[in-house]
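In: need a 3D model of the sequence below.
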Amino acid sequence: MSNTSSSVSEFILHCAIQSDQRSGIISALTIILLTSLFGNLLVISVIIANPHLHAPMYLYIFTLATIDLANSTVLIPKMLSVLLLDSSAVPYGACVLQMFIVFHMEALLLCFMAVDRYIAIVHPLRYHSLITNRTVCVGVLILNIFGIIVILPFLFFVGELSFCRTNILPFCFCDYATMVHISCSDNPKYLSLLSGAVFTIGVFSLGPILFSYSRVALAALKISDEGKRKVFSTCLTHLLVVGLFYVPLMLSYVLPGAGVKLSTEVYNVMVIVGNVLPPTMNPIIYSFRNKEINVCIHRIFTRKRTVLLVKKL
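Out: As a prediction, this is how the structure comes out:
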């Protein structure tokens, strides 16, 4: 690319992975992609096909599965094409779209879901009056509007960046902070706003999550031993997913904005773990452990098996 150029039509993903690790990473990403696609598509299909699942909790699960499906299909296939086919060029628009998906508001959705469980377990008699399909839909709408408002400044900032030195991104994905680092724009606003936004959203969403699950855990101490085990198991698994999502992503965004330089390998691992693992685990944690969804899935596969047996006869 010419040194005098200030705008680019595409970015080059330089997915620097050692040759002895490449096959293992390709296998892991393929398994994660297939698991995520199967799990999230199955959850979405089951909820759509069963009217009795059109209830607040399942609307949250449906929204989470939709976000996770978009996340997996935007990020992992491109990583695999870079690793398998050396298809490293990404059009400018597609790169910005990938960045937009990475900035999704799953953090706030996880917060809503934690509050939903808090009200259901700690205030069960008030749950149906406080949490309705209408309130969930309004909440998801507000979540998306807020997400767009938060993301818009960064989309404008990307348009302001000039790339006079290189258009090579030293990672397997498109990322806003990396675009700022390779650009010729030295204005600190580009990264300081990112750190501030991520920190603010992280605190205001993680706080209610921790509060909700701690109150749920305290409420569990007053019920039977079997109920305690079930509630504590649910809390721990939900917090595991929350931790896998929050910790690496918050650190990967906040630290560079605060002036801390991360190595390519560390940054790669942080963003991949935060964006790739939760979409794979969410269907297992939030959906397949749910009795109603399990029953519906069992009916689907037993019905198919019955149809196949009838056709053979």
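In: every contact and neighbour count from this point should use C-alpha atoms.
Out: Noted.
In: ok, which stretches of the chain are strands?
Out: 10-13, 89-91, 168-169 (DSSP state E).
In: closest to Met270 out of those strands?
Out: With Cα to Cα, the closest approach to Met270 among the strands of the chain belongs to strand 168-169: 16.0 Å.
In: need the winner for burial among the strands of the chain.
Out: Here the criterion is mean neighbour count by mean count of other Cα atoms under 10 Å, and of the strands of the chain the winner is strand 10-13, at a mean of 20.
In: ok, residues contacting that one?
Out: With Cα atoms under 8 Å, 6 or more residues apart in numbering as the test, strand 10-13 has contacts from 82, 88-92, 95, 167-174.
In: what of stretch 83-103?
Out: Here stretch 83-103 makes contact (Cα under 8 Å, 6+ apart) with 8-15, 22, 26, 70-71, 74-75, 81-82, 151, 155, 173-176, 275.
In: buried subset of the residues you listed?
Out: Buried by 16 or more other Cα atoms under 10 Å: 10-15, 26, 70-71, 74-75, 82, 151, 155, 173-176, 275, out of those.
In: for the chain, just list every one of the helices.
Out: Counting by DSSP state H, the chain has helices at residues 19-49, 56-85, 92-102, 106-122, 124-130, 133-160, 176-182, 189-220, 225-257, 264-282, 291-312.
In: chain center to the third one, what's the gap?
Out: Same thing as helix 92-102. 15 Å (Cα atoms, centre = their mean, to the nearest Å).
In: what of the last one?
Out: Average the C-alpha atoms of helix 291-312, do the same for its chain, and the two points are 30 Å apart (Cα atoms, centre = their mean).
In: for the comparison step, fold the sequence that follows:
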Amino acid sequence: MVTANESCFHPHTFILLGIPGLEHLHVWISVPFFSMFLFAIIGNYTVLFIIFTDVSLHQPMYIYFTILALVDIILANSTVPKLLCIFWFHQNEIDFHTCLVQMFFVHTFSTIESGIFLAMAYDRYAAICNPLRYSVTVTPSVIIISGVFAVLRGVVYILPLPLLSERFHQYSSNVIVHSYCEHMAVVRLACADVSFNDHLGMAIGFLVLVMDSVLIALSYVMILRALLKLSVEARVKSFGTCISHVCAILSFYTPILSSSLVHRFGKNVPHHTHILLANSYLLVPPMMNPLVYGIRTKQIRERVAKFFLK
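Out: Predicted coordinates:
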């Protein structure tokens, strides 16, 4: 392994440290990570199985659930298997180009998930604010187009990051002080000016985290205004359809926002806290989404109960 004290070189592999500073606890840390990963995979595959096998669930709302479950499966698989290899087998090496591929998948599918939540916010807005036109404005084709747009947006936003990172041929070290190939954790090792990458990453973060959350918040402001005009019974029933989406949004944006704030302003926060927060927004949403939608959505809850009772 080449150390940071030696001259610049082109690494064929990188070394991921896992959770730096907590190496002696890696085996114990792997237990909750593996548990969350297992729950995320089983939960999302269960949601997919229920929706695909039950014709009555082939409705617009459940198409969003399907897309979200697929995104969560890919997002969880993009980092956790390698992280468990680090924890259990000390397999810290990752190929240079594999690292860039992991960078692309992690950031792209996080961006896609944000786009799906934005589309689902519009779905809730249309269902509550314009219920008579819901079947016309939110059709399966509209949902598929919004899903394709979310995917294309994620690819367009994130693809420049690994492509720009590949142009750096000389690095001061091949040791990444992180558990996965996070964009800035990689490019900061380059023997070059990385300010453009830094600014581009911040711009993408602003477009995804800030703009999407603001638009989602605006949709719920309009939903609340519409709910205030309804009777108490109708208000409670209508808002009940939004609780699942609100919980899923909070489980996604809260870890990302916390990680971003700590990264930018928490200079005295231990580095392993940064890494744990960065991993939380890749594991918590995939674990929570099937739980939230499975419990809060009556049709899915009944199908799951019926399946296990059989």
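In: hang on, the earlier thing: dump the helices of the first structure to JSON lines, plus distance to Asn3 of the first structure.
Out: Output for these, formatted as JSON lines (distance: least, Cα to Cα, whole Å):
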{"stretch": "helix 19-49", "distance to Asn3 of the first structure": "31"}
{"stretch": "helix 56-85", "distance to Asn3 of the first structure": "25"}
{"stretch": "helix 92-102", "distance to Asn3 of the first structure": "18"}
{"stretch": "helix 106-122", "distance to Asn3 of the first structure": "39"}
{"stretch": "helix 124-130", "distance to Asn3 of the first structure": "59"}
{"stretch": "helix 133-160", "distance to Asn3 of the first structure": "17"}
{"stretch": "helix 176-182", "distance to Asn3 of the first structure": "13"}
{"stretch": "helix 189-220", "distance to Asn3 of the first structure": "22"}
{"stretch": "helix 225-257", "distance to Asn3 of the first structure": "25"}
{"stretch": "helix 264-282", "distance to Asn3 of the first structure": "24"}
{"stretch": "helix 291-312", "distance to Asn3 of the first structure": "56"}
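In: and these: which comes nearest Met1 of the first structure?
Out: Counting by Cα to Cα, Met1 of the first structure lies closest to helix 176-182 out of those; the figure is 13.1 Å.
In: now the strands of the first structure in CSV, with distance to Leu42 of the first structure?
Out: Output for the strands of the first structure, formatted as CSV (distance: least, Cα to Cα, whole Å):
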stretch, distance to Leu42 of the first structure
strand 10-13, 32
strand 89-91, 30
strand 168-169, 35
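In: nearest to Leu251 of the first structure, of these?
Out: Once the strands of the first structure are compared by Cα to Cα, strand 168-169 is nearest, at 19.4 Å.
In: what range in the second structure does that closest one sit on?
Out: Counting by TM-score structural alignment, strand 168-169 of the first structure falls onto residues 175-176 of the second structure.
In: do the same with stretch 137-147 of the first structure
Out: Under TM-score structural alignment, the match for stretch 137-147 of the first structure is residues 144-154.
In: list the buried residues for the matching stretch?
Out: Buried-residue list, stretch 144-154 of the second structure, by 16+ other Cα under 10 Å: Ser146, Gly147, Phe149, Ala150, Val151, Arg153, Gly154.
In: what do you get for stretch 117-135 of the second structure?
Out: Buried residues in stretch 117-135 of the second structure (16+ other Cα under 10 Å): 117-129, 134.
In: just send those residues back as a markdown table, with distance to Pro140 of the second structure too.
Out: Shown next, in a markdown table, are these (distance: Cα to Cα, whole Å):
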| residue | distance to Pro140 of the second structure |
| --- | --- |
| Phe117 | 16 |
| Leu118 | 16 |
| Ala119 | 13 |
| Met120 | 13 |
| Ala121 | 16 |
| Tyr122 | 14 |
| Asp123 | 11 |
| Arg124 | 15 |
| Tyr125 | 16 |
| Ala126 | 14 |
| Ala127 | 14 |
| Ile128 | 18 |
| Cys129 | 19 |
| Tyr134 | 12 |
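In: of the residues you listed, closest to Pro60 of the second structure?
Out: The closest of these to Pro60 of the second structure turns out to be Asp123 (Cα to Cα; 9.0 Å).
In: residues touching stretch 169-184 of the first structure, excluding its own?
Out: With Cα under 8 Å, 6+ apart as the test, stretch 169-184 of the first structure has contacts from 11-16, 75, 78-79, 82, 95-96, 98-99, 102, 154, 158, 161-168, 190-191, 253, 256, 264, 268.
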